[in-house]
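Novice: only the shape, not the letters, is given here:
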C-alpha cells in the first residue's frame, strides 16, 4: 500500500492479443456446478477489449466442477482417473454454455492435450486453427482435453496450458485470473502482514519460494503453478499478469491500463525471444530453393515466402520442420534465411512456381498460401 493506505497499481504492458486464464475457483458454484457470479465481470472485461479491437483467447478450467453437479455421487475426493475424465466430458458442454451466454459473437470450443503441443505438426495445426478463429471474430475457449488425456490431471495444468497457448498464438500478455490478489512475499493466510508484490522483474529462486501449495478445493493449481506458467510465458517474451478476478474494481482498473495485482516481466521482448528461437532451433536436413525475386522480397520487403518464387526443395523434410532458404541463380547459391515450412518437401516440389490459389487443386488440401510465413522466418 502507498502512504494514503491505497493499494499500489502498476501499468499494464501494451497489448493487442492476450490469453486470459480463468481458474475453477472463479467459476464453481457453492455445492457444485458453475456460477456466473464472477464469470460475468470477466466476460465484460473481455467484451470491452474486443470492442476496442483487441483479440482474446480464454483458457478456462471448470469442466470437472461442472460435471460434479450433473453426477454428484461420482464426485468424491480422490476419484479414479476414469471417473474424473467422465466428469470432464459431462461438464465441458456446460462450461462452453456458460461462456456463450455472455457473448453475442460465437464461442469456439478448443480442446488440447500436451501431446498436441509437443508434436510440431499438431502444434502448427492448433496455431492455424486458433488464428483462423480469431480472424473470423470468434472467441476461442481452450481447455485441456481431460477426457482423452493419458496423464493424470496435474496440478496447475491449465496455468501451464495457458502459457503454452500464449506462446502458440504470439500473445502480448498472459492474464491469469484467480481468487487472490497476486503474489505476496509470504502466505497472507498465515501472515497477516504479508505484502503484495506489484511487480516482479525476474523469477529468481527466492521469488519462487514465496509461492505456496495448491489453492482452493475447486481447482487443481496454486501460486507455484502460476509462477511456472509465468516462466514459460516469459521465455517466449510474454509478460504475465496475476489479478483477483472476484474484485470488480480490479477489473475496472485493468480496462484503464492499471493493475492492482502482480505483473511478472519477461526477460526478453517477445520479438527477440521468437527470433532467437528461430535462429537457433535445430535444422532439418534439406532446404527450400528460391529465385532472386523471392529472395529480394524476403530480404528487402519482409515478405512471406510464396510458392511462385520457389524453384524446388532439397531433402525430405516434413511440414513444421525448420529448414534453410537458399537463393540459387547464375552466380551460384547463398543461404538467406531459415524458417518453419508449412509444407513437406514433397509438397513444396509439387507447388513450386505455382500461384497460392492453385495449392488446393494441386495437393487436394492447403495449409495456407505461404510456404513459410514471415512470422516463422528469420534472415541470416
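Specialist: Sure thing, it's come through. Treat the numbers as computed from the prediction; the structure is a model and nothing was measured. Numbering: from 1, shown residues only.
Novice: CA atoms for contacts and neighbours, from now on please.
Specialist: Will do.
Novice: residues touching stretch 222-241, excluding its own?
Specialist: 13, 155-156, 159-164, 166-167, 171-176, 183, 203, 208, 211-216, 261-274 (Cα atoms under 8 Å, 6 or more residues apart in numbering).
Novice: hmm, try it at 6 Å
Specialist: Contact with stretch 222-241 is made by 156, 159-160, 163, 167, 172-175, 211, 213-215, 262-266, 268-270, 273, as judged by Cα atoms under 6 Å, 6 or more residues apart in numbering.
Novice: in the chain, spot the helix with the most residues.
Specialist: Looking across the chain with DSSP state H, the single longest helix is helix 81-100.
Novice: let me know the next secondary structure element after that one.
Specialist: Next helix or strand after helix 81-100 toward the C-terminus (DSSP states H and E): strand 107-112.
Novice: chain center to the helix or strand following that following strand: distance?
Specialist: Once the chain leaves strand 107-112, the next helix or strand it forms, by DSSP H and E, is helix 114-118. Counting by Cα atoms, centre = their mean, to the nearest Å, helix 114-118 is centred 13 Å from the centre of its parent chain.
Novice: so which bits of helix 114-118 are buried?
Specialist: For helix 114-118, the neighbour count (16 or more other Cα atoms under 10 Å) marks 114, 116-117 as buried.
Novice: what packs against the very next helix or strand once past that helix?
Specialist: Per DSSP H and E, the first helix or strand lying C-terminal to helix 114-118 is helix 120-135. On a contact count with 3 or more Cα pairs under 6 Å, 6 or more residues apart in numbering; DSSP states H and E, helix 120-135 meets helix 114-118.
Novice: residues in contact with the helix it packs on?
Specialist: 122-123.
Novice: quick one: the strands in the stretch 251-380 of the chain, in order.
Specialist: Taking DSSP state E, counting those that start in this stretch as the criterion, the stretch 251-380 of the chain carries its strands at 258-259, 261-264, 287-290, 310-314, 322-329, 332-340, 377-379.
Novice: so which elements touch the longest one?
Specialist: Yep, that's strand 332-340 we're talking about. Short answer (3+ Cα pairs under 6 Å, 6+ apart): strand 332-340 packs on strand 322-329, strand 377-379.
Novice: ok, structure two:
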C-alpha cells in the first residue's frame, strides 16, 4: 500500500525546537519493508526560529522566508539521521504552481514515481523560502499540499497527524470526537478553532484537505501523533476522525514500469 503521512508543526517543533524523540517514534511505526511512504513535513519555519534565536514567529514574510531556509536544512538533517540504515530519503520543496501547471504536475508525478520505484522515502514540504504565496496562506499550510500529493501519487491513505485526537462536534465541555466524516458542512467548519501559534494551518484546513483527498479516492484519517502507534491505529482501528474514500481510487502505475 501507499501512504502519505503529514506531520504538523505542533509535533515536529513544539516551541520552535525539533522533537527528535517524537519524530523517531513516528518513523519507527512505518512498515518500510511492506509499504511505500511519502512524508509531508511541516516545521521548517519553527525550526529556523530556534536556530536564529527568534522567541516568537516573525510577522514579516521575509523573516519567515529566512527561518524556513535555515529550518529546512535542520529538518532534512534530522530525517537523514532517523532513516539511516533503513531507507534513502529525498527532499522535494513544492509550490502551488507544481499542481496548477499541467507540465510541472506531470514532471512531479514522474519524479515521485521513480523515487518510489527506487525505494526512496520522499520528504515533502512547501517551498516557503522562495514561494511567498504559501506563507500568506495560498496553500492552507501543508494540509492541502498533502491532499494534492496523495491524489498525485494515487495513495491508498493520507494520515494527517496533529496534537489533538481529531475533529470534535462542539467546543468546550461535553464535546465528542467525530469518528467518521462523509460530508463537510459550514457548521463543521464553524466549529474549528484557531490555527496553532507556530503553524499556518488548523483544523479547518485539515477538514478541507481530508475531503479533497477522499473525493479523489484516498482514505483519510486525522489522528493524534503523540499517541502510541498513532499511524497504525488510525489506519487499522480508525482511531481519530476517519474520512472514507467517496469514489474508487484510480489504479496505480505498476512498480516495474518505466
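Specialist: Structure received. All figures in this text were calculated on a predicted structure; none of them were measured in a lab.
Novice: hang on, the earlier thing: TSV for the buried residues of helix 114-118 of the first structure, including distance to residue 26 of the first structure?
Specialist: TSV is the format used below for these (distance: Cα to Cα, whole Å):
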residue	distance to residue 26 of the first structure
114	24
116	27
117	26
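Novice: what range in the second structure does the longest helix of the first structure sit on?
Specialist: The aligned range for helix 81-100 of the first structure in the second structure is 61-80, by TM-score structural alignment.
Novice: and the matching stretch, what's buried?
Specialist: Neighbour-count burial for stretch 61-80 of the second structure [16+ other Cα under 10 Å]: 63-72, 74-76, 78-80.
Novice: related to what we said a few turns ago, give me the buried entries from the contacts of stretch 222-241 of the first structure.
Specialist: Here, 16+ other Cα under 10 Å leaves 156, 159-160, 163, 167, 172-175, 211, 215, 262-266, 269-270, 273 buried among the contacts of stretch 222-241 of the first structure.
Novice: among these, which ones are in helices?
Specialist: Using DSSP H, those in helices are 159-160, 163, 167, 270, 273.
Novice: distance to residue 369 of the first structure added to those, as TSV?
Specialist: TSV is the format used below for those (distance: Cα to Cα, whole Å):
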residue	distance to residue 369 of the first structure
159	33
160	32
163	28
167	23
270	25
273	26
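Novice: is it true that residue 90 of the first structure touches residue 67?
Specialist: Yes - counting by Cα atoms under 6 Å, residue 67 is a contact partner of residue 90 of the first structure at 5.1 Å.
Novice: quick one: contacts for the counterpart of residue 28 of the first structure in the second structure?
Specialist: Aligning on TM-score structural alignment places residue 28 of the first structure opposite residue 13 in the second structure. Contact partners of residue 13 of the second structure, counting by Cα under 6 Å, 6+ apart, are 19, 43.
Novice: at 8 Å instead, please
Specialist: With Cα under 8 Å, 6+ apart, residue 13 of the second structure has these contacts: 19, 43, 46-47.
Novice: pull the contacting residues for the aligned residue in the second structure for residue 110 of the first structure.
Specialist: Alignment note (TM-score structural alignment): residue 110 of the first structure maps to residue 92 of the second structure. Contacts for residue 92 of the second structure (Cα under 8 Å, 6+ apart) come out as 122-125.
Novice: ok, 10 Å please
Specialist: 40, 108, 111-112, 122-127 (Cα atoms under 10 Å, 6 or more residues apart in numbering).
Novice: in strands, which of these appear?
Specialist: Among the contacts of residue 92 of the second structure, the ones falling in strands (DSSP state E) are 40, 122-126.
Novice: go ahead and confirm residue 38 of the first structure touches residue 26.
Specialist: Yes - between residue 38 of the first structure and residue 26 there is a contact under Cα atoms under 10 Å: 5.8 Å.
Novice: more neighbours: which of these two?
Specialist: More crowded of residue 38 of the first structure and residue 26, by other Cα atoms under 10 Å: residue 26, with 25 against 17.
Novice: my guess is the more buried one meets residue 245, correct?
Specialist: Yes - taking contacts as Cα under 10 Å, residue 26 of the first structure lies within contact range of residue 245: 7.0 Å.
Novice: anything in contact with each of the two?
Specialist: Joint contacts of residue 26 of the first structure and residue 245 (Cα under 10 Å, 6+ apart) are 38-39, 42, 177-179.
Novice: can you tell me which of those lies nearest to residue 191 of the first structure?
Specialist: Proximity of those to residue 191 of the first structure (Cα to Cα) peaks at residue 179, which lies at 17.4 Å.
Novice: pick out the residue nearest the middle of the first structure.
Specialist: The first structure has residue 165 as the residue nearest its centroid, 1.8 Å off, counting by Cα atoms, centre = their mean.
Novice: how close does that residue get to residue 176 of the first structure?
Specialist: 13 Å (Cα to Cα, to the nearest Å).
Novice: list residues touching both of residue 38 and residue 26 of the first structure?
Specialist: Here residue 38 of the first structure and residue 26 have 179, 245-246 as joint contacts, going by Cα under 10 Å, 6+ apart.
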